[in-house]
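Colleague: here are the coordinates; sequence isn't available:
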């Protein structure tokens, strides 16, 4: 049986960052195990891009993670010479009375994040958006998007370069805690002894959690849609920031035309699915109606016909906060359950988790400790 110091299970958005930072610390042997291949399209890496929002309405508790993430995305750009994170700014559009907009303004006031309400004159710089009723625009200059495939593949390659071993297409079947400390990790083809285990397998993490913790999680399906443009030049990354819109009856987000032809727009929702292995790829009639209506009402030169769609699973928790820390039942370290917020902060989580488990720092995210579900 091969022995290693750390096993990272799952090499997607979060696991790829953890294994890179662990390997580059040169603090022990690191093995990454991925049941598919890194950046596999049917995981939460699929869909080409993810939004990076620096100003977050979810609360100031995320500020340390998102600040670290911004530093790490910029560092990864420099390391690779590629625009993995592209800064476009982010527009938040909605009524000042909307709870999402109010949460955003409250959070940025507490954290000092540089977000500003645009004047009517400045808002006219973005004629692609059709403002409705009392819509206002909040501008986050540090917002942008992450090229998901490049982020994962580059990080795994850097981990291997730093000495990590990576096994692909070999699902983990069980993790057993040893009496003497450490773990036995059994895959479909092999058995490994590990000093510590980090579970970062997204929706597939659920089967590896302790039964007591698993009941507080569920896999959900997120659908993405792409639309054609009657004026493609107006939607390039240098002219069209990523956005989140919460106008009455419209709750969507999206990214610019990275291919010069289509923009990505999605409904801000995630529906429960029985299994991450059985995610419906097609849009149902309700999804199709609501997203095309939102596009027709909210944009000036986006053609309101879906020309491409995709769907992938994500793991949600009962309180919509991630699981970062030890599973009280198994002792394994968790970095999962990000409830739709994972990719933007994955680079920072990777650094903070690697620091925490090697004793070179704290993870800085006590609010995400899985033990919170067991406090009286």
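Modeller: Sure thing, it's come through. Keep in mind that what you see is a predicted model, and the values were worked out from it rather than measured.
Colleague: hey, let's count contacts and neighbours off CA atoms from now on
Modeller: Noted.
Colleague: start to end distance for stretch 362-376?
Modeller: Criterion CA to CA, to the nearest Å; first-to-last residue distance in stretch 362-376 is 25 Å.
Colleague: quick one: the helices in this protein?
Modeller: 15-25, 63-80, 99-111, 120-123, 148-161, 211-214, 285-298, 342-357 (DSSP state H).
Colleague: the structure to be compared is supplied as follows:
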């Protein structure tokens, strides 16, 4: 048997970051991924993800996204890859609505530069949006777009350069753990580690079913649209956005790669639940695209509401929509990092780093009470 300081199970968004950060600290690291590097089978593909520090999900996310911002810059510097493109970002909604209120609160908590735009200012600056009379926009000039595949590849490359051993297209067939460490079965081979970071995304509960974590997998397709004026929807003129205003409920990313504007329907859309992550392999159909097309028709008169491309994606969702990061009392040699509920990628560099804090040091300077897995295990 070969033994390591840290084993990382799952090398997607969170796992790739954890492998990079653990190896960078001098730990001996082994990582396992059942698919190829930066694959399109999970939740971290499609060429673009929003990065914003106006984390309206709550002030507990403010220090996480602050660390993530620093690590994304460090990743670019160390790897030489360009993984972030600034476009600005909007949160659009009623002036007294929850989205705008929480975005401004978190911007204040995190000392984030923002500008509040009323409906007239929004329409003048961003005529692409069909703004309702009562809408306002919280504009974050520093927000933009991350390249998810590029981020993951750069993190994995740095992890390997720092000595991490990474196994792709390798299925973990068993996981045993006690307070002293973990034993990982890969076929007939057994690997031991002092700590294991579980970061398997939508497959999260497969390796630890005994913890009975209440995570569910939801299909969430990625859909792209184009307009006659292509330049109007590039990152120089069209920001990322989250829009919650009456019937308008959706999000979007400018055209950063020639595929068009990526648009998604918000939480009010009836997206199907999956029995298992492996069930997300069926083709895109009207049930996937109809809610997004309806949003585009109302919100963007300059976009053709017929998609130019679409692909399946999915999210692992917790009951309260908050992340699951921590060491459960029932499994002290495991660090759990899952349940990112559709708003995790922007934080992923920091989540991986925090998981390494817990694996190597037993604690993190980031407050994790809100994210504790024990809130679901009855031991919080």
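Modeller: Right, received. Where do you want to start? A quick note: this is a predicted structure, and the numbers were derived from the prediction, not measured.
Colleague: out of the helices of the first structure, which gets nearest to residue 222 of the first structure?
Modeller: When those are compared for distance to residue 222 of the first structure using CA to CA, the nearest one is helix 285-298, at 11.1 Å.
Colleague: hmm, back to that, rebuild the helices of the first structure as a markdown table, extending it with distance to residue 305 of the first structure.
Modeller: Putting the helices of the first structure into a markdown table (distance: least, CA to CA, whole Å) gives the following:
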| stretch | distance to residue 305 of the first structure |
| --- | --- |
| helix 15-25 | 35 |
| helix 63-80 | 33 |
| helix 99-111 | 27 |
| helix 120-123 | 26 |
| helix 148-161 | 25 |
| helix 211-214 | 39 |
| helix 285-298 | 6 |
| helix 342-357 | 27 |
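Colleague: what's the most buried one of those?
Modeller: Highest mean neighbour count among those (mean count of other CA atoms under 10 Å): helix 15-25, with a mean of 26.
Colleague: give me the mean deviation of it from the second structure.
Modeller: Compared with the second structure after fitting, helix 15-25 of the first structure deviates on average by 0.4 Å (mean CA distance after the TM-score superposition for the first structure).
Colleague: tell me which other helices or strands that helix touches.
Modeller: Secondary-structure packing of helix 15-25 of the first structure (3 or more CA pairs under 8 Å, 6 or more residues apart in numbering; DSSP states H and E): strand 2-9, strand 30-34, helix 148-161, helix 342-357.
Colleague: ok, residue 255 of the first structure touching residue 51?
Modeller: Yes: between residue 255 of the first structure and residue 51 there is a contact under CA atoms under 8 Å: 6.9 Å.
Colleague: what residues are up against residue 169 of the first structure?
Modeller: Contacts for residue 169 of the first structure (CA atoms under 8 Å, 6 or more residues apart in numbering) come out as 34, 35, 36, 37.
Colleague: near the third one, how many other residues are there?
Modeller: Same thing as residue 36 of the first structure. Residue 36 of the first structure: 18 surrounding residues under other CA atoms under 10 Å.
Colleague: next one: the first one
Modeller: Under the neighbour criterion other CA under 10 Å, residue 34 of the first structure is assigned a count of 23.
Colleague: wait, what's in contact with it?
Modeller: Counting by CA under 8 Å, 6+ apart, the residues that residue 34 of the first structure touches are 9, 10, 11, 166, 167, 168, 169, 170, 171.
Colleague: quick check, residue 255 of the second structure in contact with residue 262.
Modeller: Yes: if you go by CA under 8 Å, residue 255 of the second structure and residue 262 touch, sitting 7.1 Å apart.
Colleague: nearest residue to residue 126 of the first structure in space, please, no chain neighbours.
Modeller: Excluding the flanking residues, the one nearest residue 126 of the first structure by CA to CA, 6 or more residues apart in numbering is residue 240, at 7.3 Å.
Colleague: any idea what the one you found aligns with in the second structure?
Modeller: Residue pairing (TM-score structural alignment): residue 240 of the first structure is matched to residue 238 of the second structure.
Colleague: next one: that match from residue 155 of the second structure, what distance?
Modeller: 28 Å.
Colleague: what do you get for residue 190 of the second structure?
Modeller: According to CA to CA, residue 190 of the second structure and residue 155 of the second structure sit 26 Å apart.
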